[in-house]
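# my questions concern the predicted model and sequence given below.
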Amino acid sequence: MAWFFTAKRLRLLVLAVFLAALGTTVASFLARQKERSRTQPLPSKIAPEVDQQTQAFSLSKTVEAHTLYTVQAEQVTYLKDSRKAVLRGVSIFLYGKQGQRRDRVWSQECEFDPAAATLWIPGQVEMELGIPAQAPTAVPGPTAQAWVSVVTSGLSFDQNSGVASTEREVQFRFAEGQGSAQGAIYDPQKQLLTLPADVRLNLQDSAPSETLASMQSATSVASGVSVRSGNLQFHREERVIYLGAPVTVTQGPHRLLAGKSEIILDAQNRARTALLTGGVVAMVEHPDRSSEIRAGSGQMEFNERGKMRLLVMENQAKWVSTSQDSQQEGKAGKAELFFSEPDDLLNRIRAYDSVQISFRDLSPPPTPPRTILNRPLGPSLGKGAQNLSAPQVDIFFRSDGKMLRQLLTQSPSQLELIPSEATQERWTIEGADFRMDFDAQSVLSQFFAEGNVRAVAEAQKGPPRKQVLTSQSLQATYSPATGGLEKIEQWGKFRYQDPDKQAQAERAEYLTGREEIVLQGDAMLWNSRGRVASERMVWNGATGQMTADGHVFTTYFPTPSSGAPLPQPVQIVAERLQYASATGRAQYLGKVRLWQGKSLLETDRLELDREQGQLFAQGNVYSVLQQLPEGSQRRQEPLEIRSYSLLYWQKDRKAQYQGDVRMQSASANLTAAELEVFLEREDSNGARAVGTGVEPIEHAVARGSVQILEGARKATATWAEYFPARGELHLFGEPAVVEDPQRGVTRGVRLTYRIGDDSMAVDGKPGLPAETRRQVLR
């Protein structure tokens, strides 16, 4: 929305000044005529109806070496029967008390009636104000050099009241244009000038080079500003001009309407304030955009150069600006429009009292529609409309005075993002203050919110769903390509909450085109099933993938089984996490460490598949498991297992270690190519012990070049079984061998013994009998 009226375009006071001078001049002239008619001796009679006639009449009045006025007439005739005087070729020059003015009134003929104390000029009267000092003083007719020129006729003057009036058209011309009115009344006692009807002004940068006589033809000007009012009153002593309803100001596509107007002048008769009442409307019509502002009343303030510096619209100001692609609407209790110097263009608007502004995007959706992963994304977020509410708003314009540049609020404000379709969410953003930036076409490009920012996104269709985001600051950037929001950033104690989850970080970024959320700085995401924290976290809503980097810390809360002890949480730390919600798989990379209760797992890479109930670790696998149930009378010795990889099946309670497997306890070490560990399913009371973090080993099976070291004892086998609860070890091979430096060597296809016990059961088979060799000390 642009403003276009300046004081140069509202110089109605010019009309008041020169018409006031007209009334003063005529009154002064008639007073001098009356005095002259009493004192001047009559010349000799020259005709029966003529009492006396004088040629080349001239009269001046001087006070303290200053000439106040000079009256000149080519001829004065005194009529015998009517006792009237007729003056022909009349010129009156006015200089003021100090000789500061040089004005002139000129007419071909006027008639004075001493008995009625009236003067009547039936024909044309011309008046010129501000004649250059070097211009000749005795040239009859208009000089065409005056600052203001006036033409009227049918002028009547009442000598008793001093009122001069005419019911005929009054026309005038000045440097900035020309004008007219129907009738004029001047009361010198009240110093009141009244133009009773059809007041018209046509203003332009320079007056046309037409003669004064041409003013009797059309008074319209092809370009410039046209001012019309129902009537006009000029109170000279009070320095106030009143324009009666309706008041209309027009310049090209611009138009201003008001019920009544009041113009207040300073000591130099310059306009300083204009008061507009009875409803004020300003409009502008362009081929590509139309704008309008309305208010119950208004006020204009002018600077010393006569230029408008401020326009105030009060009593419920409303405005609208519409183009093919966008619409801007607003309302406020009061709006102030500020104009810059020296170009006098609109610079800023300040709106007060329950301000509401709406920005609506009317452009069609992009063709073809946006897609990601070959699926359409639908309308852009924030493309429909933006509604701003605030106690006070400052709107700044670009240097052309038309295009929006910036909008500021400095008090608690609210911005609503209303989507163009019901399938999208409706956003409401609140903050201590807002800043909105616009591009060269007055299209919203970005906005900022500061101080206790709270954003709420609510579903308009389907099941109720509410998202709440809070932070200290927020910035949203619009995309020129789609017209919708491209990115939303929040920082300073960011918090997020929806019915399913919560999140927090120092900074959050939402990339709408990719439906991607980035959390940075002590980022954390959690719900009832778990929690993940890291330095940086990226969540893609379109693909359902999440990536966390830097000091990743994850906690899972297993679902408790009926009648079982409360499960302990599973906790994981790593350098990086990748999660896919579609498959339910999570991958941890770099210095991975998992623990649950007293169980521990370390590896280079860890994959969790919660849907399949599987765990896969690869690279430098190290785990710690409990051999015995809690409360066992045997001494608890945790098992440390190292391998290249680990695969765990939750359903089967089985862990499979592969690649250079090494199992170690306080009393024995085992190496093998592969190791399977089976965890107990029930505790001693028959209840499930899954997920408690202290699940003991039911048994373990080692395969491939199995070797067991127990102190000095060494056992080798093809495969072996270990039952921690009984401390029993079964070795299988062809043969399986146990070597003991003190007790000798035992071979068999199956060897069974207890760790820490010297007894052993040996089985053989045909062709491979059991064999024990003991060393005999000599």
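In hand now; what should we look at?
# could you use CA atoms for every contact and neighbour count after this?
Fine.
# show me where the stretch 551-700 of the chain has its strands.
Remark: strands assigned in the stretch 551-700 of the chain by DSSP state E, counting those that start in this stretch are 570-580, 585-596, 599-609, 614-625, 639-649, 654-664, 669-679, 697-710.
# tabulate these (CSV), appending mean neighbour count and distance to residue 481.
Shown next, in CSV, are the strands of the stretch 551-700 of the chain (neighbours: other Cα atoms under 10 Å; distance: least, Cα to Cα, whole Å):
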stretch, mean neighbour count, distance to residue 481
strand 570-580, 21, 30
strand 585-596, 20, 36
strand 599-609, 21, 40
strand 614-625, 21, 45
strand 639-649, 21, 49
strand 654-664, 21, 54
strand 669-679, 22, 58
strand 697-710, 20, 62
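# can you list those in a markdown table and add distance to residue 404?
As requested, these are exported to a markdown table (distance: least, Cα to Cα, whole Å):
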| stretch | distance to residue 404 |
| --- | --- |
| strand 570-580 | 45 |
| strand 585-596 | 49 |
| strand 599-609 | 54 |
| strand 614-625 | 58 |
| strand 639-649 | 63 |
| strand 654-664 | 67 |
| strand 669-679 | 71 |
| strand 697-710 | 73 |
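# try this one next to it:
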Amino acid sequence: MRLTIERLRTLVLASGVLLIAALVGFLALSKIKNKLNLKEIPHKLGADIQRQANGFVYTQSHGGHTLFKIRASKVVQLKKDGRAQLHDVEIELYGQDGSVVDRIKGGEFDYDQKAGIAAAAGPVEITITRPTEAPAVAPGAKPQLPAKSGPLANAANEVASGQIVVKTSGLTFDQKTGSATTAQRVEFAVVQGQGSSQGATFDSDKGQLVLDRNVELNVHRGRETIVLRAAHGEFERTQLVCNLTAAQASYRNGQAAAGRAQIRFREDGSAERLDADDGFTLTNAAGAKVAAPNGSLDFNEKNQPLQGRLEGGVTMDSVQADRSVRGTAPTALLAFGPDGQLKHARLERGVVLHSEQQGQNEPHVIRDWRSPVADVDFRNGAKGQLLMSSVKGTGGVVITGQSQKQGGAVVPSRMAADEVTGEFGDRQELTRITGVGHAALEQTTATGARQTTSGDRLVAVMASTGKQATGQGDLSQQIQSATIDGNVVLTQQKPGDAGAKLRATAGHALYDGGSEWLHLTQSPRIDDAALQLTADRLDVSQSSGDAFARGNVKATWLDETRRGKTAQGGLAFGGQGPAHVIAAEAQMHRDTGEATFRGGARLWQDANSVAAPVIVLNQSRQTLVARSAAGQPVNLVLLSGSQAGKAKTKGSGPSVVRVRAGDLKYSGAERKALLRAGAVGQVVAETAEATTSSNEVELVLFPPGNHAGPDGASAQVDHLTAIGNVVVTSNGRRGTGERLVYSGDNGQYVLTGTAGAPPRMTDPVRGSVTGEALIFNSRDDSVSIEGQGHKTLTQTVAPK
């Protein structure tokens, strides 16, 4: 588009030079009718002369001014047929200031007095020193010509600076009709170049000049030559209108052509307007073409284009070795700057741009731009090149694309916004895209997940390839960075999983194309199936869907069973309501369903909770892992209670089990928690009646719905098992052993040991007891001793 639009004015200016040159030549012949009536020549020389007159000069004057002067070496009056012959003729036409304006030379003129026709059978040369009639000025005054305005800015000024030389033969002038006609070749030379046509007619009465066929003009513009051709040309002198048929301008970087073109001129000879129909085409050297059924251009006094319009269905085509581009729009409006360079093009009423590319060993890429309106701005580049600066689509823009590697799946992408602006660099590669109003970018990640990012405003900076724009890859693969502001929403869905959709929201987002991470700030939030998460900042991976949360992290797992959904993806930590987590930061792996919380992490569901430096949740496996760090232990709190339906006695109400350990592993499927001493050195478990320390503790919860508290409270602890170096204290008693089992249902503690080290309990009042198993009942403070096949019950009363 750059070269063809830029050179379009050359077509118009070249047409003007050709027409002015031919017009002035035939205008000079029209002066013969008004000032030089050949019928009067014999009368001036002697009406009935039958002799030869050799070497004469005839001058015609009026009001003291010379109008014309005829020089001939010989005049022969042929009485028998009423004809006269002039040999070696030179006619000088003068202006009102007395200076020579035009000269006509011919070897022989033949004048038929009866028919009123003068004909030059041989060559005729016309030298024109001015392109138009001299203005009516005072006698002796010099004509005032318009100032010059550039090499091709004003054709009349350029012609006036030199001479126009017209050569032809077989010229016939009909005095009755005022027409001068030749069927022979007409050649002319002007300051800008040389031209020709085959046959021409000038009607002085109608002021009409007709160039019959094969019109051609070679115009020199610096080192460049522009060739203008037309099948036929007509010029209306009185209306200053030129009509060309099958016009074509060829230049170094392309061609411009029109089936029919009409050019309107001003009085000073400058072009005012060009109207083209029956096909208007602009083509550059690379084969890019812009075409429309109809087109028009308006020009200033310097013959520089001001504005233009293409309509009737504008098409733009560009085909290269591995890339093709086609654009369509019903209408295109063109605007030019003060220097005549194209500055702006506006495509209206439905714009479609389609491109395809597939290089060797490269993916097949298809992209489509659709918008009601598209505005293209241009700027001047190096070496006089006209470059695209930006393109802006309004009224709702949709850019779709797809990329497919050989034998691979089709990878789609889509960008949409109320307004989209693309900016171009020096190599005409896309450097920046801005979408405003309902901006959205859709793409497919490397893992096949479909991802959509939307907001009020989206600005994407494109990666520089260092080459001419190629369009390789889908749109997302070319983005170096992007910012999204206002109502930011990110959604990502795994392939083949219609239910699992990640949704992230924020006030601001920054995308890094190198790492393919999206950074969300200003109240960011993630919803992933049953998970809801907020933080000061969220980082989401485009490729995997993984996320990092930093600062004031808060997460909630909803109870999917209460929402009529399966529990998959939720979290059950002994309760039936939502589970909550707070931490300083969190990391989530979407493929594995694992979330890691660090820095003062705490999780709770109903009355059950766990606090630790690190908590790791796996939604897929329904597991929880907690770890200590820097001397900070894992703290677990679970609800315990008595069997439903029993009378409330001491210990029959719900109580709390508190455990402090080095690490924790919990399985929601098994409803089992395993705590180990780890770096803390021992596991400490506390109930309302006793405190236990050991190497590890195992907690098993009742199945869901069993032994739940009122109104669906947390499920209670079924039993607690402490293993290894067990020490239990309760109400002054102290027991030691290798294994302790606490039953939340009946409130009993069973302490056992090994054959070499049986369990032992020390009572401050009764002393020490031992046996194979020591059973402490928290409801009545009784202790049972089992050993050697019998059981002994010991009642003790511990000091309060």
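Yep, that arrived. Just so you know, these numbers come straight off a predicted model, no measurement behind them.
# quick revisit: for residue 297 of the first structure, find the nearest of the strands of the stretch 551-700 of the first structure.
Smallest distance to residue 297 of the first structure across the strands of the stretch 551-700 of the first structure (Cα to Cα): 62.3 Å, for strand 570-580.
# how big's the offset between that closest one and the second structure?
When the second structure is overlaid, strand 570-580 of the first structure sits 2.6 Å from its aligned residues on average, using mean Cα distance after the TM-score superposition for the first structure.
# quick one, that strand and strand 599-609 angle?
20 degrees (axes from the mean of the first three to the mean of the last three Cα atoms, to 10 degrees).
# if we compare the strands of the stretch 551-700 of the first structure, which one ends up closest to residue 41 of the first structure?
Nearest to residue 41 of the first structure, of all these, is strand 570-580, at 120.0 Å by Cα to Cα.
# from the middle of its chain, how far away would that closest one be?
Averaging C-alpha positions (Cα atoms, centre = their mean, to the nearest Å) puts strand 570-580 of the first structure 39 Å from its chain's average.
# helices or strands next to it in the packing?
Counting contacts by 3 or more Cα pairs under 8 Å, 6 or more residues apart in numbering; DSSP states H and E, strand 570-580 of the first structure packs against strand 545-556, strand 585-596.
# possible to save the ones you listed as TSV with distance to residue 643 of the first structure?
Putting these into TSV (distance: least, Cα to Cα, whole Å) gives the following:
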stretch	distance to residue 643 of the first structure
strand 545-556	24
strand 585-596	15
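# one step back: quick one: closest of the strands of the stretch 551-700 of the first structure to residue 304 of the first structure.
Of all the strands of the stretch 551-700 of the first structure, strand 570-580 sits nearest to residue 304 of the first structure, with 69.3 Å by Cα to Cα.
# what angle sits between that closest one and strand 545-556?
170 degrees.
# ok, and what's touching strand 570-580 of the first structure?
If you take Cα atoms under 8 Å, 6 or more residues apart in numbering as the criterion, strand 570-580 of the first structure is touched by 543-558, 585-597.
# so the closest residue to residue 765 of the second structure other than its chain neighbours, which of the three states?
The spatially closest residue to residue 765 of the second structure, leaving aside those adjacent along the chain, is residue 798, at 7.4 Å (Cα to Cα, 6 or more residues apart in numbering). Judged by DSSP: H, G, I helix; E, B strand; the rest coil, the three-state class of residue 798 of the second structure is coil.
# checking my notes, residue 34 of the second structure in a strand, right?
No: Residue 34 of the second structure: not assigned to a strand; according to three-state DSSP it is helix.
# return the distance of it relative to residue 98 of the second structure.
From residue 34 of the second structure across to residue 98 of the second structure, the span is 18 Å (Cα to Cα, to the nearest Å).
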